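S.K.: Sequence and predicted model, in that order:
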Amino acid sequence: MVCSSWPMFVDYVKDTWIIPHKKNFVTAWTNKVMHLGNTTTNRVESSHWALKRVLQNSLGNLCSVWDAMNNMVTLQHTEIRASFETSTHVIGHVFRKTLYKSLLGMVSRYALNQIAAEFESVHYAGNNPSSCGCVMRTTHGLPCACDLFKYVVGCILLDSIHMFWRRLNFSDQGISEPEVSIKEEIETISKRFDELDVCGKFTLKTKLRGIVYPNQNSMCPPPAKVNTKGASKKPMKRNPRSTKRDPSY
């Protein structure tokens, strides 16, 4: 073992991470859920780093920070649109086979590369179906080796690809938005209101009034900027008859 010379480090990793959180990052468990290739927080960390690189320092005002964030989002939007165009129009020589013809221009290039890598195990999985494990199907929503064995003499069906890999535009056409309603919450609040006493009803009503009528909220910003750092400094009074030299002078 690489870390056998540091038993305290091994115990720390085992007790702090592996035992309580192993199902969140160990491949044996992450291969059982659909994560679409995202098994770490690198995307979040990289986005945070990119934003800090654009801001450069913490001395900017609201307008400069807003402009920097807007420029970063616009650049990311352009890069994603370029990747969509590449997946739609650019066709590599690897995907000119009959097997991929039904997916060209309809599925992202990353998904096609994943399918091409999985295709290398088709012959072995065809003779040993139990050895496939269907990891690609479970984690990425793409055909695994045993599924591709069925399409060796035909084309891969578009319905076998998860919708995530078929989203090559920013429009919402053809995608149904989930219905959002607060009827259940309102009924729960009404029942809770009826069960309270007069004082509780008045308190709950006051809280809800601030949400329903935000313009009538009694809260207002402080009249001046409040300095919260350091203790308050008392003004220094100098004796007019003092013979001590004034350092400032």
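M.R.: Perfect, thanks for sending it.
S.K.: Please make it C-alpha for all contacts and neighbour counts, starting now.
M.R.: Noted.
S.K.: For A50, see how far away the residue nearest the centre of the chain is.
M.R.: Computing the C-alpha centroid of the chain and ranking residues by Cα atoms, centre = their mean puts V44 first, at 6.1 Å. Distance of V44 to A50, computed by Cα to Cα, to the nearest Å: 10 Å.
S.K.: S131 too?
M.R.: Distance from S131 to A50, by Cα to Cα: 42 Å.
S.K.: in the lengthiest helix in the chain, what's buried?
M.R.: Criterion DSSP state H: the longest helix present in the chain is helix 62-89. Neighbour-count burial for helix 62-89 flags V65, A68, M69, M72, F84, S87, T88 (criterion: 16 or more other Cα atoms under 10 Å).
S.K.: Need the residues you listed in JSON lines (columns: distance to V2).
M.R.: Formatted as JSON lines, those follow (distance: Cα to Cα, whole Å):
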{"residue": "V65", "distance to V2": "45"}
{"residue": "A68", "distance to V2": "44"}
{"residue": "M69", "distance to V2": "43"}
{"residue": "M72", "distance to V2": "41"}
{"residue": "F84", "distance to V2": "43"}
{"residue": "S87", "distance to V2": "42"}
{"residue": "T88", "distance to V2": "46"}
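S.K.: between those residues, which is closest to F164?
M.R.: The shortest approach to F164 among the buried residues of helix 62-89 belongs to F84, at 12.6 Å (Cα to Cα).
S.K.: Look up the closest residue to the closest one, ignoring the ones flanking it.
M.R.: Nearest residue to F84 in three dimensions, chain neighbours excluded: L168, at 5.1 Å (Cα to Cα, 6 or more residues apart in numbering).
S.K.: Burial check on the one you found, number of neighbours?
M.R.: Using other Cα atoms under 10 Å, L168 has 20 other residues around it.
S.K.: Figure out how far stretch 150-158 is from the centre of its chain.
M.R.: 33 Å (Cα atoms, centre = their mean, to the nearest Å).
S.K.: how about the helix or strand H123 falls within: buried residues?
M.R.: Element membership of H123 [criterion: DSSP states H and E] is helix 122-127. Buried residues in helix 122-127, counted by 16+ other Cα under 10 Å: V122, A125, G126.
S.K.: can you tell me which residues contact the last one?
M.R.: Put plainly, it is G126. A145, C146, F149 (Cα atoms under 8 Å, 6 or more residues apart in numbering).
S.K.: By neighbours, which of the residues you listed wins?
M.R.: If you count neighbours using other Cα under 10 Å, the busiest of these is A145, which has 27 neighbours.
S.K.: Look up how far M106 lies from that one.
M.R.: On the measure of Cα to Cα, A145 and M106 end up 21 Å apart.
S.K.: what does R166 give?
M.R.: 6 Å.
S.K.: take the one below as the second:
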Amino acid sequence: MGGGKRTTASRLINCPFEIWGKRRVDGIWWVVLKNISHNHVSSSDRSGHPSCRRFSKEEIEQIKEMTIAGIPPRQILTSLRQSNQNLQAIARTLYDAKAKIRNESLLGRTPIQALFEDIGQGGFIYDFKHNKSGHLTHLFFAHPLSVALTDSYSYVFLMDCTYKTNRYKMPLLDIVGVTSFNTSFYSCFAFLEREEEEDYVWALERFGKILGVDGHPLVIVSDRDLALMNAIQVVFPRTTHLLCVWHIEKNVLSKCMSQFEEKEEWDMFLSTWTYLIKSLDESTFDTAWKLLEIQYKEKVFILNYLRNTWLPFKEKFVYAWTEKYMHFGNHVTSRAEGAHAMLKKYLQVSTGDFREVKGKICLAIENQFQEIKARLCSEKVRIPHKFHIPLFKELVTHVSIHALREIFKQYELATSATQVATCRGHFSNTMGLPCAHKIRVKKDGTLELDDIHQQWRIDIRSFTNIDGALDSEGVQIDCLLKEFHEKYQQMPLVQKEDARIQIAQLVDVPFPFIHEPNVHPHKGHPMGSQKRKDDSSTRRDPSAFEIVERNKKCGVCKGVGHNSRTCQYKVTALSSS
């Protein structure tokens, strides 16, 4: 291949073989052999002919079902071969079949029109924006199951954007909540044109509508995205906003590690910085900062960076301030990072349109919801043996096992001979659970349900009727759509436009005459990173701190690409001695 041109080929080789056939009125075929000679040898393997690689109708139905279930193409092909040993199809055959199925499911509509019909008749909460030329620029949506979970667990949320999820290269804002079991759930999603304050304000205002008129989270955790931080302050002024401690540490690493020549010096600095973050009161923080200024007074760049970039937001990440708020132990956005990773396992590629991405997101949400519902029902009838103590008499089967474990740790402190530190109220303030000091007072009695924050209560929650009510009308519409689809395939081309209008009336959703979004460039690559050649990958580009860690010097030989533990120079020296 050269010059970016596609290599083409043909199976036409001017073979003289010719046979004519005509069907008579009585139904009998009349066949005449015009020329029976060939200019080529006979094929030794019929798999070389596309007509022999076609799927049967039954196999097409299996492909549809497995595609909807999110099974990767290679596994679909393997499954089909297990049931049909003579299957001649190859990967290209499967991709073509999937493309045909996808086009047929559109019923003559554009992907954007089909998307709005899907979310309109599926009970989603959604909104969108488009520019003057009619191209979609913003799309917010929340699955009905996610809305139910958000309504039940409306206290703490984590927000972060992820990339490489769609063919338009638009960032996806993922808002993640926390359950009674300390697990995560997808609350809502928003595709944004840009990552500026007005874009975030638009998305957060739609998220606020899910929470209700007076609803606002207790705590929101994010990284240091100034546009998102400003938007949170605008939309949720009463909400406490915390910054991810992990992201802060990695940003400090990427900016400051190069200022240290020895690994031991860097480790010492990082330990000092961590101690400062974990200061439990303001006076301890002030002392730790003064010590850091004195100890690293020659590192002017580092001190200026910390002073100008992070200290103005110290109330959002230093424990002296953050441990006053009910964040349920969420200091970092790793929960959101994990949600991104799980979502991309469903997406598989980053070349899907919004309808395809929405379908994969729905699979993730529905599986996630089923796990939460099953766990809720299970913990209502399951009691770990170590919790059979008088203190927990009123709590078991009413409070999640995760919360009981956290209380049990405090119970062990309260009943141990070890002197318990002076109560600062941090554990109760942040977790909504009784601390060791309160348990010591009650160790001869029992804890009450009023001592437990509603976040951890399982007796006040039930999701058994939500998925069944999503609704019967939706099931009826799905049946009608399936019946209509079968008729649509038999229609002449001239009738399909009228049929498209009928399908819109069937689902009772108006067609927004909106074009697909323009393709946006990805967020800039960090210095030193290499742009991926595989444009379909969902894997993110390396972060700045990963590039620094990858290029850091070995403490033994000062080489790059390894550390002192794996240094070959060190290994050779030890073996020779």
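M.R.: Good, I have the coordinates. As the structure is a computational prediction, the values presented were derived from the model and not from experiment.
S.K.: before we move on, back to that, the residue nearest to the centre of structure 1 -> structure 2?
M.R.: In structure 2, the residue paired with V44 of structure 1 is A336, using TM-score structural alignment.
S.K.: contacting residues around M342 of structure 2?
M.R.: A364.
S.K.: Now with 10 Å, please.
M.R.: A336, I361, A364 (Cα atoms under 10 Å, 6 or more residues apart in numbering).
S.K.: same check, this time on L404 of structure 2
M.R.: Contacts of L404 of structure 2 (Cα under 10 Å, 6+ apart): P384, F387, F392, L395, V396, H398, Q410, L433, W456.
S.K.: State the distance from it to Q410 of structure 2.
M.R.: For L404 of structure 2, the distance to Q410 of structure 2 - Cα to Cα - is 10 Å.
S.K.: which neighbours do these two share?
M.R.: Joint contacts of L404 of structure 2 and Q410 (Cα under 10 Å, 6+ apart) are L433.
S.K.: And for stretch 127-135 of structure 1, what's in contact with it?
M.R.: 30-34, 121-126, 141-147, 149.
S.K.: residue ranges for the helices of structure 1, please.
M.R.: Ranges of helices in structure 1, per DSSP H, are 7-13, 19-25, 27-30, 42-55, 62-89, 109-119, 122-127, 135-140, 145-148, 183-195, 198-212.
S.K.: I'd like those helices as a markdown table, with distance to C155 of structure 1 appended.
M.R.: Formatted as a markdown table, these follow (distance: least, Cα to Cα, whole Å):
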| stretch | distance to C155 of structure 1 |
| --- | --- |
| helix 7-13 | 47 |
| helix 19-25 | 35 |
| helix 27-30 | 30 |
| helix 42-55 | 33 |
| helix 62-89 | 18 |
| helix 109-119 | 13 |
| helix 122-127 | 14 |
| helix 135-140 | 17 |
| helix 145-148 | 9 |
| helix 183-195 | 47 |
| helix 198-212 | 55 |
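S.K.: Q173 of structure 1 is nearest to which of those?
M.R.: Short answer: helix 62-89, nearest of those by Cα to Cα, at 16.0 Å.
S.K.: with structure 2 superposed, average distance for that closest one?
M.R.: By mean Cα distance after the TM-score superposition for structure 1, the fitted helix 62-89 of structure 1 averages 1.8 Å away from its aligned residues in structure 2.
S.K.: for F185 of structure 2, what are its contacts?
M.R.: Listed by Cα under 10 Å, 6+ apart, the contact partners of F185 of structure 2 are 145-146, 149-150, 153, 157, 175-179, 335-336, 339, 364-365, 368-369, 372.
S.K.: Equivalent analysis for Y186 of structure 2, please.
M.R.: Residues near Y186 of structure 2 by Cα under 10 Å, 6+ apart: 142-143, 145-147, 149-150, 157-158, 174-178, 336, 339-340, 343, 361, 364-365, 368-369.
S.K.: which non-adjacent residue is nearest the alignment partner in structure 1 of V381 of structure 2?
M.R.: Using TM-score structural alignment, the partner of V381 of structure 2 in structure 1 is H89. Take H89 of structure 1 and drop its neighbours on the chain: the residue closest to it by Cα to Cα, 6+ apart is G105, 6.2 Å away.
S.K.: any idea what the one you found aligns with in structure 2?
M.R.: By TM-score structural alignment, G105 of structure 1 lines up with T397.
S.K.: thought its match was touching I458?
M.R.: Yes - taking contacts as Cα atoms under 10 Å, T397 of structure 2 lies within contact range of I458: 7.5 Å.
S.K.: what sits in contact with each of those two?
M.R.: By Cα under 10 Å, 6+ apart, the residues touching both T397 of structure 2 and I458 are L376, C377, E379, K380.
S.K.: Starting from C362 of structure 2, give me the distance back to the second one.
M.R.: In other words, C377 of structure 2. Relative to C362 of structure 2, and taking Cα to Cα, C377 of structure 2 is found at 22 Å.
S.K.: Same check on the third one?
M.R.: Between E379 of structure 2 and C362 of structure 2 the distance is 26 Å, computed by Cα to Cα.
S.K.: How about the first one?
M.R.: For L376 of structure 2, the distance to C362 of structure 2 under the criterion Cα to Cα works out to 21 Å.
S.K.: repeat for the last one
M.R.: In this structure, K380 of structure 2 lies at 27 Å from C362 of structure 2, with Cα to Cα as the measure.
S.K.: Any buried residues in whichever strand or helix holds L291 of structure 2, and which?
M.R.: Element membership for L291 of structure 2 (DSSP H and E) is helix 282-295. By neighbour count with 16+ other Cα under 10 Å, helix 282-295 of structure 2 contains the buried residues F285, A288, W289, L292, E293.
S.K.: Test my guess that the first one contacts Y319.
M.R.: Yes - under the criterion of Cα under 10 Å, F285 of structure 2 lies in contact with Y319, with a separation of 9.1 Å.
S.K.: Flag every buried residue along the helix or strand hosting D118 of structure 2.
M.R.: Using DSSP H and E, D118 of structure 2 sits in helix 111-121. Residues P111, I112, Q113, A114, L115, F116, E117, D118, I119, G120, Q121 are the ones in helix 111-121 of structure 2 that count as buried (16+ other Cα under 10 Å).
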